[in-house]
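Peer 1: here you go, sequence then predicted model.
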Amino acid sequence: MRILLVEDDHQTADYIRNGFSQSGLACDVVDDGREAMLRAADEDFDVAVVDRMLPGLDGLSLVKSLRAAGVSTPVLFLTSIGGVDDRVEGLEAGGDDYLVKPFAFSELLARVNALLRRPAAIAEKSRLRVHDLEMDLIRRRVTRAGQDIDLQPKEFTLLETLMEHEGRVLTKTMLLERVWNFHFDPKTSVVETHISRLRSKIDKPFDAPLLHTVRNLGYSLHAPR
């Protein structure tokens, strides 16, 4: 198991890393929010433990950005900011748990272990499949007819949304809300642009199209009919 610890207090970071190591858990330490975002987006971690007060990019913005990019790594906020409203804010930003400093390492370890057990409960949703298009949600890998398809984070989230609603028509408004978290029309062609890019990757190299434009309604992903 691999933990990403985002903590800029080096003494605290060393204490936690040593504790995880003694418990048999590998721990990578990052002390900057922007670096943490790059690491979490590009590498596979089982849990991230994140402080809220960080240089470069604060912890709250870090987690919001990761969730917007489709990164589903469980996040535990570990911070001295402990008011009720602060906890709610952290959870609503995409955090899975919240622990306030000062803390007992035994409690931190118990909470991390609880998050590590979660994938077993959702194993049945670790893969999505439409016809010969497959998505591995754990490894964040997409293939069609056995061929790897390289997707950018937003393209991955868009495709995931379409695959989860196989056969249904999703409007531009629905996609803006679910993929970009926009609850208004940004007056841009962001949806159309990403649909075009996605179609060029999952459809054009293959015989049968899966991604369809439903005129005046939206978009639908389904097997050939």
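Peer 2: Thanks, I have it.
Peer 1: alpha carbons only for contacts and neighbour counts from here, please
Peer 2: Noted.
Peer 1: what segments of the protein are strands?
Peer 2: 2-6, 26-30, 47-50, 75-79, 97-100, 127-130, 133-136, 141-144, 147-149, 211-214, 218-221 (DSSP state E).
Peer 1: contacting residues around the fifth one?
Peer 2: Which is strand 97-100. Residues from elsewhere that reach strand 97-100 (Cα atoms under 8 Å, 6 or more residues apart in numbering): 75-82, 87, 90-91, 108, 111.
Peer 1: could the strands of the chain be laid out in TSV, adding mean neighbour count?
Peer 2: Listed next are the strands of the chain as TSV, based on neighbours: other Cα atoms under 10 Å:
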stretch	mean neighbour count
strand 2-6	22
strand 26-30	18
strand 47-50	26
strand 75-79	23
strand 97-100	19
strand 127-130	17
strand 133-136	19
strand 141-144	18
strand 147-149	13
strand 211-214	16
strand 218-221	20
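Peer 1: and here is the other one:
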Amino acid sequence: MTKILVIDDEPDLVRFVRGALETEAYQVLTATNGHDGIRLALTERPDLVVLDLVMPGVHGEAVLSALMAQDPGLRVLILSATGDVQLRISCLELGAVDFLAKPFAVRELIARVRSRLQENGASKRRDILQVGDIVLDLQARRLVVDGKPTVLSQREFLLLLHLMRNPGAVCSRQELLSEVWGYDFDPATNVVDVCIGRLRAKVRPDLILTVRNVGYQLQSA
């Protein structure tokens, strides 16, 4: 059974989210503070973590950072009322796979949970992905280029994975922002360009082309 951990200090919200997820036949674990959340995430190995940001004691951003340091492959969906765009960007850059603002519609929460779990399941169905000289180990999240291995961050991995699944195609910034960061549209952010810059340093600059005013293209040969 698919296991989801909910970390939030609001008891009523935890009960609401737990009930909604259990209706969808998910096994749900809960924690009402950051310390217990980290412990459960690392011992129970859930398929997805739903994490609040503003909590007493350990802030959700610190929880996310700790989880990514211990288990970079863990999928974390941020659920928070914060309107701080920079904090949202920071969480996504740390490795969160999605961000849903409170208040939210339960149908949207379920849809996002399903989508992120499907992505996780899809990545497990194939262990190795190769495009030209680029080899991506999906289990170890390790990149090998020209026979030389290197480790990717969570966001770098997801970005390269999307590009490698669409070799030769031009992927727009909006498409990458939506697929990798979970944003529908945010013209003010440059997170895609920053992450592309880091990827180029690891895969060779000539392998990822910039298509002016559109996006990026991974060379297929």
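Peer 2: Noted; the coordinates are in hand. Quantities reported herein were computed from a predicted structural model and do not represent experimental measurements.
Peer 1: export the contacts of strand 97-100 of the first structure to TSV and tack on distance to residue 128 of the first structure?
Peer 2: Compiled in TSV, the contacts of strand 97-100 of the first structure are given as follows (distance: Cα to Cα, whole Å):
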residue	distance to residue 128 of the first structure
75	23
76	27
77	29
78	33
79	35
80	39
81	38
82	38
87	33
90	29
91	26
108	33
111	29
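Peer 1: which one of the residues you listed sits closest to residue 134 of the first structure?
Peer 2: The nearest member of the contacts of strand 97-100 of the first structure to residue 134 of the first structure, counting by Cα to Cα, is residue 75 at 26.2 Å.
Peer 1: right, and that closest one touches residue 46 too?
Peer 2: No: with contacts counted by Cα atoms under 8 Å, residue 75 of the first structure stays clear of residue 46, the gap being 9.2 Å.
Peer 1: where do the helices of the first structure begin and end?
Peer 2: 10-22, 33-42, 59-68, 84-92, 105-121, 153-164, 172-179, 190-202 (DSSP state H).
Peer 1: got the strands of the first structure as JSON lines, with distance to residue 120 of the first structure columns?
Peer 2: Formatted as JSON lines, the strands of the first structure follow (distance: least, Cα to Cα, whole Å):
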{"stretch": "strand 2-6", "distance to residue 120 of the first structure": "16"}
{"stretch": "strand 26-30", "distance to residue 120 of the first structure": "20"}
{"stretch": "strand 47-50", "distance to residue 120 of the first structure": "14"}
{"stretch": "strand 75-79", "distance to residue 120 of the first structure": "17"}
{"stretch": "strand 97-100", "distance to residue 120 of the first structure": "18"}
{"stretch": "strand 127-130", "distance to residue 120 of the first structure": "13"}
{"stretch": "strand 133-136", "distance to residue 120 of the first structure": "15"}
{"stretch": "strand 141-144", "distance to residue 120 of the first structure": "19"}
{"stretch": "strand 147-149", "distance to residue 120 of the first structure": "26"}
{"stretch": "strand 211-214", "distance to residue 120 of the first structure": "31"}
{"stretch": "strand 218-221", "distance to residue 120 of the first structure": "28"}
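Peer 1: which stretch among those strands comes nearest residue 119 of the first structure?
Peer 2: strand 47-50 (10.9 Å).
Peer 1: how big's the offset between the closest one and the second structure?
Peer 2: Aligned to the second structure and superposed, strand 47-50 of the first structure gives a mean residue distance of 0.4 Å (mean Cα distance after the TM-score superposition for the first structure).
Peer 1: I'd like to know which elements that strand is packed against.
Peer 2: Counting contacts by 3 or more Cα pairs under 8 Å, 6 or more residues apart in numbering; DSSP states H and E, strand 47-50 of the first structure is packed against strand 2-6, strand 75-79, helix 105-121.
Peer 1: just name the most buried of the helices of the first structure.
Peer 2: Scoring these by mean neighbour count under mean count of other Cα atoms under 10 Å gives helix 59-68 as the most buried, with a mean of 21.
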